[in-house]
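Asker: please find the sequence and the predicted model below.
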Amino acid sequence: MASRSRTSRALLTALVTASVALPVSGAARPAAVPAPVPAPAVPLRAADPASLDARYAAGRRDMWAAREVAARHGDARRAATLADMAGPGRSFLMFDGRDGGRGAEVLGDLSRAERVAVLVPGAGVDLDHYARVRRDAEALLAEVGGASAVVVWLGYRPPALLSTAALTPARAQEAAPALRALVRELGTARPGARVSLLCHSYGSVVCARAASALAVADIVLYGSPGTGADRVGSLRATATVRAGRGREDWIAGVPHLALPLPFGTVGFGTDPVATEFGAALFDAGDCGHSGYLRPGSVSLRSIAGIVAGIGDRRA
């Protein structure tokens, strides 16, 4: 009882700390940069080159339109980011520059992909911090190799890293329908492909909220604070749920409780790498919180093995 009380106080302390930090972090949020409403996306019914090119061209047009608005707004950094994202060799199934930005970028040839990995990033990721997630996707694609594609799905409003929103499942609940829609679209376009969902940090909360309706082979939780579920069975997932945590990841120190409070639940419950959660564990080596897909790392090899369908590929 005393241990639970101390943990509860630690979690509440984190909540208070985040509440104090929120005005500071919020002031710098890129959501204040205006952007136009994107054109409605044409449903992707097949992943043939012509259909994909049409979707990619639409995403590029939306990016250039957002770039023009950002430039007129006086935000040179955002304008430069969008110009780079709309450049040659970049492919987005969707893009929306409003409210911090949304996007689904494809790396690799989706029209030929036999394996598709969908990366769901966590807190603190927006258009101005997107480049590091893309680097992770590039490293994963290179490691998996072969007929593979990686989709970086920034299709929701990730909470700021230091914010009350990062301690509750509210943003994840908002995000779940859009993630389900993306997975359905990929399943329609590439019905024979093996799809894996890779869920980092707060992204694992998003994946958990969508899990019961996802037709994927694996749901991979890494750097996870918890999912809001006490065990794998509570997710009602048909996929194999896997979990890993690097030995240098600070997320290990997050209290694994779910505390009901008047405004909602704080915390995400059982540790996904705990035996009682019931996930299939993989070796994440000694990586830190942002290093799971670092080239040459044990964690990257393990995750690439899962995507490839050969399990935890050890060093």
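Answerer: Perfect, I can see it now.

Asker: drop to CA atoms for contacts and neighbour counts, all remaining ones
Answerer: Will do.

Asker: at which residues are the helices of the chain located?
Answerer: Counting by DSSP state H, the chain has helices at residues 2-27, 49-73, 76-85, 131-144, 170-189, 203-210, 298-308.

Asker: next one for the comparison:
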Amino acid sequence: MTTPSDELKTAVIIEDDSEIRHILAEVLESSGFSTVSVGNGIDGVRAVLTYKPLLTTIDVNMPGIDGIEAAKRIRAQSDTFIIMLTGLNDEADVIAGLGAGADDYLLKPFRPRELRARVEALLRRSRPVAGGATQPAPAPAPSQGSVGPSFPSARPSTTAIPTTAGTGPLEAPAETPAADPQPAAAASVPSPVDADGEWLVHRDLRLHPENRIVLIGGGELELTRTEFDLLATLLESKRRVRSKADLTLVLRGESYVTSYFVGDADKRAVEAHMTNLRRKLGDSAASPRYIETVRGVGYRLTSDAV
């Protein structure tokens, strides 16, 4: 039987190209993960439910259900870190992938060193736990090798997963509750009057960094980890402009490393996350209430004046 510590050392690779699967497995295993590799979205969702991995990589273009749909189904039942891999450089595809619940994305072809850096950055971030609190993501343990899409008994699951192929939504068996994704603004967290610590406030928007609660107009808002971290950074910075490169380093936990390379793909990822964040806030880039764009520089909070 696998233990929770075993599960946290695992990465699931969902990729239909066998050569890229092999490269991904080599990079992740060299970073201390054991890997489970599958060739389509349906098997990928089953693998995530079975192994409860710390990390999942998903190719966007796959037969059957594509990577966007696979990410949505996984995010509905798991808090695994998701990295989308795509050969598409269109902003709409990036926004769709991040909106489906991905934490980061990489364009193909990618450099193994870049993938390793992205994974290390994700592992420095907090993971949601029950009750709205957070805990640091554990470092991966020494590699245990790669296993294939047949889910061999060498790594048995504590959850029986149905094996009948199909394209409908997949659910965990009735006797085992589905994993709770616990988004950044979890519904189970304490009310504002009971929460400890300081609130960050801008107009009718309130954010509690410690308990990861976001309230807007008195109602609770559900954000992804990245959206929450972006919003918290802007609220802490108030009217100080934060560049896209600066926000990229903050999300990677490298905010004090000024020599870290930030490319155009990183900046586009910040733009995509910001688009999703604004949509959830009901905000408009043209007439912003909460976050304004400083053209050619970055983002900052709007003035407190109505």
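Answerer: Arrived safely. The model shown is predicted, which means the values in this text are computed figures rather than measured ones.

Asker: where does the TM-score land?
Answerer: Overlay of the two chains. TM-score (TM-score structural alignment, normalised by the length of structure 2): 0.32; 125 aligned residues with a Cα RMSD of 3.7 Å.

Asker: just to revisit the earlier point, buried deepest among the helices of structure 1, which one?
Answerer: Using mean count of other Cα atoms under 10 Å, the stretch among the helices of structure 1 with the largest mean neighbour count is helix 203-210, at a mean of 27.

Asker: for that one, packing partners?
Answerer: When contacts are defined as 3 or more Cα pairs under 8 Å, 6 or more residues apart in numbering; DSSP states H and E, helix 203-210 of structure 1 packs onto strand 115-120, helix 170-189, strand 194-200, strand 218-222.

Asker: distance to Glu68 of structure 1 added to the ones you listed, as a markdown table?
Answerer: Below are those laid out as a markdown table (distance: least, Cα to Cα, whole Å):
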| stretch | distance to Glu68 of structure 1 |
| --- | --- |
| strand 115-120 | 28 |
| helix 170-189 | 27 |
| strand 194-200 | 32 |
| strand 218-222 | 37 |
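
Asker: the helices of structure 1: which one's closest to Asp218 of structure 1?
Answerer: The closest of those to Asp218 of structure 1 is helix 298-308. By Cα to Cα, the value is 7.7 Å.

Asker: for that closest one, packing partners?
Answerer: Applying 3+ Cα pairs under 8 Å, 6+ apart, one finds that helix 298-308 of structure 1 contacts strand 115-120, helix 131-144, strand 194-200, strand 218-222.

Asker: other SSEs contacting the first one?
Answerer: What it means is strand 115-120 of structure 1. Counting contacts by 3+ Cα pairs under 8 Å, 6+ apart, strand 115-120 of structure 1 packs against strand 148-154, strand 194-200, helix 203-210, helix 298-308.

Asker: as JSON lines, the ones you listed with distance to Arg180 of structure 1 would be great.
Answerer: JSON lines is the format used below for those (distance: least, Cα to Cα, whole Å):
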{"stretch": "strand 148-154", "distance to Arg180 of structure 1": "11"}
{"stretch": "strand 194-200", "distance to Arg180 of structure 1": "11"}
{"stretch": "helix 203-210", "distance to Arg180 of structure 1": "6"}
{"stretch": "helix 298-308", "distance to Arg180 of structure 1": "19"}
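
Asker: out of the helices of structure 1, which comes closest to Val266 of structure 1?
Answerer: Evaluated over these, closeness to Val266 of structure 1 peaks at helix 2-27, with 8.1 Å, by Cα to Cα.
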